[in-house]
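In: Give the three-dimensional model of this entry:
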Amino acid sequence: MDWSRIPSLSALRAFDALARHGSLSAAARDLNVTHAAIAQHLRALEAHFAETLATRDGQAMRLTETGYELAEALGEGFDRIAEGVASILDRNALRPITVSLTPTFAEVWLMPRMRQFWDRHPDVEIRLLPSILLSDLRRDGIDLAIRFGTGEWPGYEVEPLSVSRFVVVAAPGYTKVKSLDDLGSLGAYDWYFSSAANEQRVWGRAIGVDFDKVGAMDMANNGMVLSAVRSGLGLSIQSRTLVEPDLASGQLVTLHEGDPEGLGYYIVTRPGVLTPGARAFRAWLRSMAQTQT
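Out: Below you'll find the predicted structure:
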């Protein structure tokens, strides 16, 4: 396409409005510009084509034969553009929002609150992909991720999501440890983790417990871990939200709590514009996190 032969798109848009409304004033109101601006665009187009495109007929403007020809072409072109834009907007508005997140976050924090999101946004479909693996948002077609760590993921837009804290818990009387050094000296048979909960190991390393050296017992899921800990078989790192009822009843006690600086959950998105559904979900996550802090 030779763009040098095509007039200013602003002028073409002004002429399209003039052709549809039949007057300079009406076209100006439609485009929220001045009467003089529409007249100036008309003169620029007539100079470009070296032909008269419209003549004054009282308060109205009458198109010439060339003006009708241009108006018909512009109408078809702008209508096609509008259809294409609407198609993309509708597709993005209706397609499911794909969210990558850790299994622990999904189980402990998100799923108990999802009804509140769908009550506000019943037309937004959310597709959750729980995994301990670090997904490539662009390659895997992911709109938004919720990751646990220090927030250092280059190439992405990252913002902290302040949610529940983690704690070290055990059954009453299981151990008499009173410091982080004591925790670090415990053996592999003392620690119970879920293989689907990477946060437990990340948080533990951040407080100074080297699990590569100490070791731990891996269970298939976090429910089994909690059952073992409640039975007095060992201790574990858990979201405080999840074990709050056990702490309140005295079935479990905390041995250490307090998140290391910078460590926590983060909302991670690709640079650029999010779909309307993804924006709504991100805004809801922010608001829910604020009510929990």
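In: Please make it C-alpha for all contacts and neighbour counts, starting now.
Out: Will do.
In: Okay, strands next: where are they in the stretch 1-150 of the chain?
Out: 54-57, 60-63, 97-101, 126-130, 144-149 (DSSP state E, counting those that start in this stretch).
In: got these as TSV, with distance to residue 180 and mean neighbour count columns?
Out: Shown next, in TSV, are the strands of the stretch 1-150 of the chain (distance: least, CA to CA, whole Å; neighbours: other CA atoms under 10 Å):
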stretch	distance to residue 180	mean neighbour count
strand 54-57	84	14
strand 60-63	84	18
strand 97-101	29	23
strand 126-130	31	17
strand 144-149	20	22
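In: here's the other one to compare against:
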Amino acid sequence: MIAPRRFLPSVSSLLALEAVDRLGTATAAAEDLALTHSAISRQLKTLEAQIGVSLFRREGKGLALTPAGLDYAASVRDYLQDLARSSMKIRAAGEKSSLNIGVLPAFGTHWLLPRLKSFAVQYPDITVNLSTRLAPFDFSRDKLDAAIHFGTRDWPGVEYLDLGQENIIPACAPELLGPGALRVPDLLTMPLLHLESRPGAWEDWFERNGHPADRLRGMLFDQFTHMVEAAVHGFGVALLPEFIARVEFERGRLTPAVAGRTPIDSRYFCVWPHLRPPSRPLQRLLDWLGQIVAQQPVHPDR
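Out: The predicted model follows:
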């Protein structure tokens, strides 16, 4: 239910409030919004009268927001951003239905996007928008229909579609390897590259391969993209998901540092809110993902 109209200020007055808060003066706000100083003043007076709370106080020739005004301006900024995103979403989709999906950068680039073309061909009336996320988020706040989750079934309040387990492979530039094949212990003498979102990944890999190690150090990256490039340029050995490693092996930019691949406990899931039944477009995407995974799992057996 929408609130009574008397509680809904005009967008113009909210833009004036946001601009004064952001720029510090009514004069700067007027210039930013291509309005006169008096027009900004009228918008602010109308807004205060409608809200019934003092949002500004005079400080010399300028205006300063009251504590209530500062809180309200922060809420208004979020509202304006949401309104702008919604407008951009419908403008981009046109007459089509649209889906907003949160994706992990590497998974989106190397696994999802190469396959998403077939979904677009099969369902030309649905536009899929991808939003890159590195950290967990809240479906109640973020305007997303679904998201790609890596880990276990530890996300409260969501439904899961299992996309498969992950295998990892140590990879490095071909010139970083000496003559002859390397063994697992040999990697302890080489520079190791680390990912912020996967602390302890190397320690876990060595333990799973029969050579426990701890306190392993090396260059640290926040995304696989940068870590891959560092490995390509010879900075060290990167521990990569198989779907990334295979691409780089085929390109000849990287090579396996040791033979074999190692399965880990974490899996990839598509998740969506438990209390929000999938829309028709989302159900189409989930059905399609299920078919894709059945044919081409995240880690194909090779």
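In: hmm, back to that, as CSV, the strands of the stretch 1-150 of the first structure with distance to residue 245 of the first structure would be great.
Out: Output for these, formatted as CSV (distance: least, CA to CA, whole Å):
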stretch, distance to residue 245 of the first structure
strand 54-57, 78
strand 60-63, 76
strand 97-101, 25
strand 126-130, 25
strand 144-149, 24
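In: of all those strands, which lies closest to residue 25 of the first structure?
Out: Nearest of the strands of the stretch 1-150 of the first structure to residue 25 of the first structure, taken as CA to CA: strand 60-63 at 9.0 Å.
In: quick check: that closest one aligns to which part of the second structure?
Out: Aligned by TM-score structural alignment, strand 60-63 of the first structure corresponds to no residues of the second structure.
In: Pick out the residue nearest the middle of the second structure.
Out: The structure's the second structure has its C-alpha centroid closest to residue 133; by CA atoms, centre = their mean the separation is 1.3 Å.
In: To which residue of the first structure is that one aligned?
Out: Using TM-score structural alignment, residue 133 of the second structure sits opposite residue 131 in the first structure.
In: Tell me who's in contact with its match.
Out: Residues near residue 131 of the first structure by CA atoms under 8 Å, 6 or more residues apart in numbering: 100-103, 196.
In: Which of these are retained in the second structure?
Out: Mapped onto the second structure and checked by both residues aligned by TM-score structural alignment, their matches' CA atoms under 8 Å, the contacts of residue 131 of the first structure keep the contacts 100-103.
In: so what's residue 275 of the second structure up against?
Out: Residue 275 of the second structure neighbours (CA under 8 Å, 6+ apart): 157-158.
In: Just give me the longest helix of the second structure.
Out: Determined from DSSP state H, the single longest helix within the second structure is helix 67-93.
In: nearest residue to the residue mapped onto residue 213 of the first structure from the second structure other than its sequence neighbours?
Out: Counting by TM-score structural alignment, residue 213 of the first structure lines up with residue 215 in the second structure. Of all residues not flanking residue 215 of the second structure in the chain, residue 203 sits nearest, at 7.9 Å (CA to CA, 6 or more residues apart in numbering).
In: wait, isn't that neighbour in contact with residue 216?
Out: Yes - counting by CA atoms under 8 Å, residue 203 of the second structure touches residue 216, with 7.1 Å between them.
In: Mind listing what's buried along stretch 131-143 of the second structure?
Out: Neighbour-count burial for stretch 131-143 of the second structure, counted by 16 or more other CA atoms under 10 Å, picks out residue 139.
In: and what of stretch 200-214 of the first structure?
Out: Within stretch 200-214 of the first structure, the residues that qualify as buried by neighbour count (16+ other CA under 10 Å) are 200-204, 206-207, 209, 211, 214.
In: From the residues you listed, pick the one nearest residue 120 of the first structure.
Out: Of all those, residue 200 has the smallest distance to residue 120 of the first structure: 32.4 Å, by CA to CA.
In: Regarding stretch 150-161 of the first structure, how distant is the last residue from the first?
Out: Here the two ends of stretch 150-161 of the first structure are set 11 Å apart, with distance taken as CA to CA, to the nearest Å.
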